[in-house]
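S.K.: Mind looking at a prediction? Sequence and model below.
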Amino acid sequence: MNGADTAWIMVATALVLLMTLPGLALFYGGLVRARNVLSIFMQCFSIAALMSVLWLLFGYSIAFGDANGYWGGLGKFAMLGVTPDTLAGTIPEIVFFAFQMTFAIITPALIVGAFVERINYAFVMAFTGIWMLVIYAPVAHWIWGGGMMADGGIWGAVGTKDFAGGIVVHETAGLAALVLALMIGPRTKRNTPPHNPGMVAMGAGLLWVGWFGFNGGSALAADGVAGMAITVTHLSAAAASLSWALWERIKFGRASMVGLVTGTIAGLASITPAAGWVGPVEALVIGFAAGIICQEFVILIREKLHVDDSLDVFAVHGVGGIFGTIMIAVFGHGSFVAQLGALAVVGVFTIVGSWIIAKLVALVFPIRVSLEHETNGLDLSTHGERAYDVNS
């Protein structure tokens, strides 16, 4: 065991959890109407709790077991037999388990942005729990757990490169979000302005800081790779923030704060798969391009295709993760065959699997709330609470 590596990954674990609680909850919560903000908090916190339990029982074993190239099996069920002295590389396996658990939390939580203000809470819980085990954990095994897409897998000696989740996290969450947005249909009242842009900015700031653990921690060591990953993460976020604002100014005559921080997230998502290999200048290129590309996809999906992916999960996370994954090969740090092949296989698997899971869960729990509940807001109709005291 290396003490410095262990200490850094424990800190990184806390940073990644910070991304969901409260980072993502605040970011998404500020974007919806005031009558639905508590429902966002409820979904994010509930998903964090449910994924933690499922990751312990089954998810970690499926992702990081050694059954075969397609899934890890259940040999690590409930971490039985793992002691504080059991190692994963140079850190205790229980620390590696906890670090990866925070990824299993934020990935299904990202999907929440696609169906805000109209989703049935019971459906959210059932869908995300099954989705994490059936979609996320196997894909994590394929790429990170020594499975079929890792070095020496079916792609040959050079496997798919995905440092911190361009495919495993952002492509899967983005495509699942798009599938659910199409299945559930648009909100009855679309294009409402964010009820609290300040909350959005605070959430984005927490996501930016937490992403240092997300990408830097994925080095699994306190070394130069982790340092470079943190640096390029920051630079890509900065470049995308500026390019998004600039492009918004050129197209619409003004740069908005919500747009600026959305660009921040686009830059962070895009650098995620490449953070362990690219340098600072390459990070600036990735970030600057991501701010424009992701913004154009937001316009395409919202305005031209009329799909109510409410908080732009696919356009920002899905497109950003896919773009960054391809840029690894563009800059000569990976194989085009391995990168594009993985994107295609994971894409089809995620789309088909997410659709099947949603259809099956909908047999038990309705996907959408009633028109009355949607009109009144999910906070009061579903949870019996209000985010704000209207009498104060």
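M.R.: Yes, it's here.
S.K.: switch to C-alpha atoms for all contacts and neighbour counts from now on
M.R.: Fine.
S.K.: Would you confirm that Phe103 belongs to a strand?
M.R.: No - Phe103 is assigned helix when assessed by DSSP: H, G, I helix; E, B strand; the rest coil, not a strand.
S.K.: What is the neighbour count of it?
M.R.: 24 (other CA atoms under 10 Å).
S.K.: got it, and Gly224?
M.R.: Gly224, neighbours per other CA under 10 Å, totals 12.
S.K.: Distance check, Pro92 against Ala98.
M.R.: Counting by CA to CA, to the nearest Å, the gap from Pro92 to Ala98 is 10 Å.
S.K.: same question but for Gly341, I mixed them up
M.R.: 30 Å.
S.K.: Helix or strand for the nearest residue to Gly213 once chain neighbours are set aside, just tell me which one.
M.R.: Distances taken as CA to CA, 6 or more residues apart in numbering place Ala12 nearest to Gly213, at 4.0 Å, with adjacent residues excluded. Using DSSP states H and E, Ala12 sits within helix 3-18.
S.K.: Please point out which parts of that helix sit buried.
M.R.: Buried residues in helix 3-18, counted by 16 or more other CA atoms under 10 Å: 5-6, 8-10, 12-18.
S.K.: Give me the more crowded residue out of Gly341 and Ala98.
M.R.: More crowded of Gly341 and Ala98, by other CA under 10 Å: Ala98, with 20 against 15.
S.K.: how close does that one get to Phe323?
M.R.: Using CA to CA, we find Ala98 at a distance of 28 Å from Phe323.
S.K.: before we move on, what about Asp379?
M.R.: Counting by CA to CA, the gap from Asp379 to Phe323 is 36 Å.
S.K.: same deal with Trp247?
M.R.: From Trp247 across to Phe323, the span is 18 Å (CA to CA).
S.K.: what's Phe288 in contact with, if anything?
M.R.: Phe288 sits next to 236, 239-244, 267 when contact means CA atoms under 8 Å, 6 or more residues apart in numbering.
S.K.: If you rank the residues you listed by neighbours, which is first?
M.R.: Counting by other CA under 10 Å, top hit in these: Gly267 with 38 neighbours.
S.K.: how about the helix or strand containing that one: buried residues?
M.R.: Applying DSSP H and E as the criterion places Gly267 in helix 257-271. Neighbour-count burial for helix 257-271 flags 258-271 (criterion: 16+ other CA under 10 Å).
S.K.: Second structure for comparison follows:
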Amino acid sequence: MSAVTRQFPNPVELLELMQFKRPDFNGRRRRLNSALTIADLRDIAKRRTPAAAFDYTDGAADSEEGLARARQAFADVEFHPSILRDVSHVDTSCQIFGGSSALPFGIAPTGFTRLMQTEGEIAGAGAAGAAGIPFTLSTLGTSSIESVKAANPHGRNWFQLYVMKQREISYALVERAAAAGFDTLFFTVDTPVAGARLRDKRNGFSIPPQLSVSTIIDALPRPWWWWDFLTTPKLEFASLSATGGTVGELLNSAMDPSISFDDLAEIRALWPGKLVIKGVQNVEDSRRLADLGVDGIVLSNHGGRQLDRAPVPFHLLPDVVREVGADTEIAIDTGIMNGADIVASIAQGAKFTLIGRAYLYGLMAGGREGVDRAIQILADQVVRTMQLLQVTSLAELTPAHVTQLERLVPRRVGARV
């Protein structure tokens, strides 16, 4: 065996290896560029946000099993790629609810958003407009309908509606959203009362935040959050004229557990644009809504924040698509943390997806730039997953590209223990 030939290091070759990266002195940009996944943004957000505000975003109801199952459902996807197809150019655009989107996802409605980071919905709307995707403002948003329109004047703005005990408040919001040019209304139907948000109760999280010994201690390593909160305009809610108490208490004081299909008819009569029902959780309700002529449905268990252990939307998706996919457009949310989750949803028949926590992690990590980063991460993952599956458009995705591996299988009725 011959010995390896060695030589004295060549100074020229050493210089070629010593190419140092130029330092970036912009802390926010450096921090966001280091995030390669939504989970990375979550880690940054957790470091920079007080526990009560972070947990409001990150948490779910009761044991949080519903959220865990939703995320596990996407982790249990097996993809089936094709081969030898030209994927040098991939088209991620789609048509949804009467308009276009550059990507197969939009920003979901989230409540109390400026409590997460003071740029709030304005950052989300601006980032959505820049990316060419829709932005949805919540009834419980902390920016007005008109300010969101101003932040996203040429993009698609959607409004999410809770029907409240004081019906005139809800109806006035519908009229304001229509007057501002919002093109789609999400009527949310899974919140007759508030879910048990146990993290909020344990943290003593209230609206507005109240100072206590524990919150002061928690704020010490995060002074920038409190500085932003105390030096920016007072929170403005899209619908609530009074605040005070936990999120659950506010929801229970405003929401009406008596809402029914009669309210759907009333809202339909008021709204001139596309009407989408958000919070659908079974095939039977999907069929009834399609027969009533709604423009779309969103399969959602509210991010696991209402009824814990409710059906996982991604598991429900194929059955609903088979039943009503030819009659109405179907979107999905809950548990999406990766662009591959979005691609899997489209392959299983969803026309669109919505991101909530993923967007808020970016917001908490870096304001508007953080939202831009979250959208870019998901967009890159969507494109890469499509290229690796070797499809060039969303229309080419079919159920044959995805298998939902079984983890939770219903017990047969009458089976022996």
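M.R.: Perfect, thanks for sending it. Remember, predicted model here, so these are calculated numbers, not experimental data.
S.K.: List the TM-score for the superposed pair.
M.R.: Superposed pair, TM-score by TM-score structural alignment, normalised by the length of the first structure: 0.28. Supporting alignment: 178 aligned residues with a CA RMSD of 6.9 Å.
S.K.: Pick out whichever of Trp247 and Phe323 of the first structure has more residues nearby.
M.R.: Taking neighbours as other CA under 10 Å, Trp247 of the first structure and Phe323 compare with Phe323 leading, 24 against 19.
S.K.: If we ignore the residues flanking it in sequence, what's nearest the more buried one?
M.R.: With sequence-adjacent residues excluded and distances taken as CA to CA, 6+ apart, Phe323 of the first structure is closest to Ser270, at 6.2 Å.
S.K.: Show me what the helix ranked longest in the second structure is packed up against.
M.R.: Using DSSP state H to define each element, the second structure has its longest helix at helix 357-389. Under the contact definition 3 or more CA pairs under 8 Å, 6 or more residues apart in numbering; DSSP states H and E, helix 357-389 of the second structure sits against helix 27-33, helix 38-48, helix 51-58, helix 120-131, helix 339-347.
S.K.: Tell me the helix or strand right after that helix.
M.R.: Heading C-terminal from helix 357-389 of the second structure (DSSP H and E), you reach strand 402-404.
S.K.: would Trp158 of the second structure count as being in a strand?
M.R.: Yes - applying three-state DSSP, one finds Trp158 of the second structure inside a strand.
S.K.: And for it, the neighbour number?
M.R.: By other CA under 10 Å, the residues close to Trp158 of the second structure number 27.
S.K.: And it, how close does it get to Ala178 of the second structure?
M.R.: For Trp158 of the second structure, the distance to Ala178 of the second structure (CA to CA) stands at 10 Å.
S.K.: for Phe186 of the second structure, same thing?
M.R.: Taking CA to CA, one finds Phe186 of the second structure at 13 Å from Ala178 of the second structure.
S.K.: Compare these two (neighbour count), which wins?
M.R.: Counting neighbours by other CA under 10 Å for Phe186 of the second structure and for Ala178 shows that Phe186 has the greater number, 23 against 20.
S.K.: Now do the same for that one: helix, strand or coil?
M.R.: When classified by three-state DSSP, Phe186 of the second structure comes out as strand.
S.K.: and the angle from the biggest strand by length in the second structure to strand 184-188?
M.R.: Counting by DSSP state E, the longest strand found in the second structure is strand 274-280. When axes from the mean of the first three to the mean of the last three CA atoms, to 10 degrees is applied, the directions of strand 274-280 of the second structure and strand 184-188 differ by 30 degrees.
S.K.: list the buried ones in strand 274-280 of the second structure?
M.R.: Buried positions in strand 274-280 of the second structure, judged by neighbour count with 16+ other CA under 10 Å: 274-280.
S.K.: same deal with stretch 280-298 of the first structure?
M.R.: Buried, per 16+ other CA under 10 Å, within stretch 280-298 of the first structure: 280, 282-284, 286-298.
S.K.: repeat for stretch 380-387 of the second structure
M.R.: For stretch 380-387 of the second structure, using 16+ other CA under 10 Å, the buried residues are 381-387.
S.K.: Might one say that Thr184 of the second structure is in contact with Lys278?
M.R.: No - using CA atoms under 8 Å, Thr184 of the second structure is not in contact with Lys278, being 11.8 Å away.
S.K.: picking up where we left off before, do you know which of the helices and strands packed on helix 357-389 of the second structure lies nearest Arg167 of the second structure?
M.R.: Smallest distance to Arg167 of the second structure across those (CA to CA): 24.4 Å, for helix 120-131.
S.K.: and the nearest residue to Lys46 of the second structure once chain neighbours are set aside, how many neighbours?
M.R.: Excluding the flanking residues, the one nearest Lys46 of the second structure by CA to CA, 6+ apart is Phe54, at 6.3 Å. Counted by other CA under 10 Å, the residues lying close to Phe54 of the second structure total 23.
S.K.: doesn't Arg47 make contact with Phe54 of the second structure?
M.R.: No - Phe54 of the second structure is beyond contact range of Arg47, at 9.3 Å (criterion: CA under 8 Å).
S.K.: burial count for Phe96 of the first structure?
M.R.: 20.
S.K.: Report the secondary structure element holding it.
M.R.: Phe96 of the first structure is part of helix 93-111, with elements assigned from DSSP H and E.
S.K.: Also Ser46 of the first structure?
M.R.: Assigned by DSSP H and E, Ser46 of the first structure belongs to helix 37-54.
S.K.: report the angle between the axes of that helix and helix 3-18?
M.R.: Going by the same axes, to 10 degrees, helix 37-54 of the first structure makes 140 degrees with helix 3-18.
S.K.: Quick one: list the elements packing against helix 37-54 of the first structure.
M.R.: Right, helix 37-54 of the first structure is packed against helix 25-31, helix 93-111, helix 121-131, helix 378-383 by 3+ CA pairs under 8 Å, 6+ apart.
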